[in-house]
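[1] I'd like to go over a predicted model; first the sequence, then the structure.
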Amino acid sequence: MIQTLSLGGDLTVHRVGFGAMRLPRNSFTGPARDPETGRAVLRRAVELGVDHIDTADFYRSGGEGAVRANTLIREALHPYADGLTIATKVGPVFGPEGPLGEAAPAQLRAQVETNLENLGLDRLDLVYLRIGSSLEVPHGDSLAERFEALAALREEGLIRHLGISNVDTAHLAQARAIAPVAAVQNHFNPVDRAATELHAACADAGIAFVPFGSLGMGMTDVSSAAIEKVAARHGATVHQIALAWALSLSPVTLVIPGTGSTEHLEENVAAGSLTLTDEDLADLG
């Protein structure tokens, strides 16, 4: 299996990255985690060779003394090692009680600047425009004005590469007509394959496809009789097979499993060494 891919043509990263959503708390509504645990997970991820961290400024716990993923990343890893790529997302607007909607084009600069400040960076490696406020792709919605605003920030030098998230193939075509798209991030796992057409479009264009929810995000059980059968064959866990399945689909796939546990982190990273056979893939369908 090809172990690395190129983001935007100039950022080479391993195909098993790390998603920071679960660092502040286990879900968008759960209690805050111990910040020191989050910092320990981040340091261990880098020790294991992870060189791509996916985050967002809205990954945070609630209430007084909120724990922010971006703050944990800066505290644990700054000054950042050469070759570490940090990707973030803008677009959603969150209040104390949850999502409030989406940022207007003019509001995106402030979101980008907040990510820069909290991460301790002068330029963001990769910024996704995340559209919609749920896992439902907003088919038919235009992202043009918002993506144009981010493209302008890229021209200013605040952003290195652009991506889009929670989109369909029409959104991808719309974005590519405005500026280069380095990566696409959509919900995708063995039991939710709605983004299959989008994944194929990314593969054809050489654009990184970054599935979120590869392990179900605590909301979906990605297990099945077929996955359990393949897992037993490899002496692996169901989650490792789910990740290996995603990686097997195309060399443009980059997975970003998130966790607040070093044990689960090590399990996830080890999935990058699994090679599924033709028999395995036939079983998984």
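    Done, it's in. If you're wondering where the values come from, they're calculated on a predicted model, not measured in any experiment.

[2] can we go C-alpha only for contacts and neighbour counts from here?
    Fine.

[3] what's stretch 74-86 in contact with?
    By C-alpha atoms under 8 Å, 6 or more residues apart in numbering, the surrounding residues in contact with stretch 74-86 are 11-13, 39-40, 42-43, 51-55, 118-120, 124-126.

[4] alongside the first one, take a look at this:
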Amino acid sequence: MSATVRIGDLAVARLGFGAMRLTGRLPFGEGPDRDTAIAVVRRAVEAGCQLLDTADAYSLGLNEELLAEALHPFPDGVVVATKVGHCRPGDGAWVPLGRPEYLKQQAHLCLMRLRLDSLPLLQLHRIDPRVPLADQAGALRELVEQGLVERVGLSQVTVEQLEEFRQVVPVVSVQNRYNLSDRDDEELVDHCEQEGIAFLPWRPLWLSEDDEPRLRAVATRLGVTAAQVSLAWLLQRSPVMLPIPGTASPEHLEENLAARDLVLDEEALAQLRPDSV
């Protein structure tokens, strides 16, 4: 199993870091103290996490600012992936917002908060059903042509939407919800593998109550944690898989990092299949 996955022309370590929890759900809830948050993300990079995932909507931009405070100038090899096109207007709800002028405005704000001249990877957080898909793709293409964005990714898309975007702008990554208990996007994972597109599963550790007993049985037999089994399963699922588990806990970070060295045997993989009993 390769230790890296390609994001376009880049090769990065196959376990990334999701930064959302570093600022909690502000302004809708408290996050960890700032010193702990900074220490966690610095440790993640020190331990070999090269892909850092954030978004303009995470704590109204504070998440991006924290990453810059902790790491700027970003070490060589570190890829900051941010997202635009999803906003939280005040009641905590997520609302797609894909008007081209808004996407371009937010990209400029991301650059300012991250203290970068260009964004290594800009992902469309959600497709806005009220805006023609070609207009949203065209805005991202313009940002690439202007040198403000180096690579483009998408989030929560179908195979058909991905291919429609690729008619307008190259797409190097897809970030959809995918884990042991939510495998609705199997076709999309296989398609990304076929096309050489990195797949970043968000909420990689989520588990249904029905699946929890067999996962814990596997973890107990192997002498590891359930979270480590979940991440190891993802890494073995496809060579383009790039999980981005997030945490604000130094202990949980180390637990997640240890999953890189775990290889599930055939018995474990059989137990984790959806049709197993």
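    Thanks, I have the structure now. As the structure is a prediction and not an experimental result, all values here were calculated from the model.

[5] circling back to that earlier point, narrow the contacts of stretch 74-86 of structure 1 to those in helices?
    Of the contacts of stretch 74-86 of structure 1, the ones assigned to helices by DSSP state H are 39-40, 42-43, 118-119.

[6] ok, now which ones touch the counterpart of A37 of structure 2 in structure 1?
    Alignment note (TM-score structural alignment): A37 of structure 2 maps to G38 of structure 1. By C-alpha under 8 Å, 6+ apart, G38 of structure 1 lies in contact with 23-24, 72, 260.

[7] please redo it, this time with the cut-off set to 10 Å
    G38 of structure 1 is in contact with 20, 22-25, 44, 67, 69, 72-73, 76, 259-262, counting by C-alpha atoms under 10 Å, 6 or more residues apart in numbering.

[8] restricted to buried residues, select those in PyMOL.
    Of those, the buried ones can be selected in PyMOL as follows, counting by 16 or more other C-alpha atoms under 10 Å:
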select buried, resi 20+22+23+24+25+44+67+69+72+73+76+259+260+261+262
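
[9] mind checking which of the contacts of G38 of structure 1 are in helices?
    Per DSSP H, the contacts of G38 of structure 1 map to helices at 44, 69, 72-73, 76, 262.

[10] make a markdown table out of these and add distance to R154 of structure 1.
    Listed next are the ones in helices among the contacts of G38 of structure 1 as a markdown table, based on distance: C-alpha to C-alpha, whole Å:
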| residue | distance to R154 of structure 1 |
| --- | --- |
| R44 | 31 |
| A69 | 23 |
| L72 | 25 |
| I73 | 23 |
| A76 | 27 |
| T262 | 35 |
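
[11] what's the closest of those residues to E148 of structure 1?
    Among the ones in helices among the contacts of G38 of structure 1, A69 lies closest to E148 of structure 1 (C-alpha to C-alpha), at 26.9 Å.

[12] count of residues packed around the counterpart of A203 of structure 1 in structure 2?
    Using TM-score structural alignment, the equivalent of A203 of structure 1 in structure 2 is E193. If you count neighbours by other C-alpha atoms under 10 Å, E193 of structure 2 ends up with 16.

[13] next: G140 of structure 1.
    With other C-alpha under 10 Å as criterion, G140 of structure 1 counts 10.

[14] with adjacent residues omitted, what lies nearest to the equivalent of L158 of structure 1 over in structure 2?
    In structure 2, the residue matched to L158 of structure 1 (TM-score structural alignment) is L148. Nearest residue to L148 of structure 2, sequence neighbours excluded (C-alpha to C-alpha, 6 or more residues apart in numbering): S118, at 4.4 Å.

[15] return the member of the ones in helices among the contacts of G38 of structure 1 nearest to A104 of structure 1.
    Relative to A104 of structure 1, the closest of the ones in helices among the contacts of G38 of structure 1 is A69; by C-alpha to C-alpha it sits at 23.5 Å.

[16] what do we get in structure 2 for the closest one?
    A69 of structure 1 maps onto N63 in structure 2, by TM-score structural alignment.

[17] quick check, its match in contact with A19.
    Yes: look at N63 of structure 2 against A19 with C-alpha atoms under 10 Å: they come within range, at 7.2 Å.

[18] between the two, which contacts overlap?
    Taking C-alpha under 10 Å, 6+ apart as the contact rule, N63 of structure 2 and A19 both touch 53-55.

[19] burial check on the residue opposite G213 of structure 1 in structure 2 once aligned, number of neighbours?
    Taking TM-score structural alignment, the alignment pairs G213 of structure 1 with R203 from structure 2. By the criterion of other C-alpha under 10 Å, R203 of structure 2 has 17 neighbours.

[20] now A194 of structure 1, what's its secondary structure?
    Each residue gets one of three states, and A194 of structure 1 gets coil by DSSP: H, G, I helix; E, B strand; the rest coil.

[21] that one reaches F188, doesn't it?
    Yes: contact criterion C-alpha under 10 Å: A194 of structure 1 and F188 qualify, at 7.0 Å.

[22] so the two - more neighbours on which side?
    Using other C-alpha under 10 Å as the criterion, A194 of structure 1 and F188 rank with F188 on top: 21 against 14.

[23] I'd guessed the more buried one sits against W245; true?
    No: between F188 of structure 1 and W245 there is no contact under C-alpha under 10 Å: 11.1 Å.

[24] identify the contacts common to those two.
    Common neighbours of F188 of structure 1 and W245, using C-alpha under 10 Å, 6+ apart, are S214.

[25] for the equivalent of L272 of structure 2 over in structure 1, which non-adjacent residue is spatially closest?
    Per TM-score structural alignment, the equivalent position to L272 of structure 2 in structure 1 is L284. Closest residue in space to L284 of structure 1, ignoring its immediate chain neighbours: A226 at 5.6 Å, by C-alpha to C-alpha, 6+ apart.
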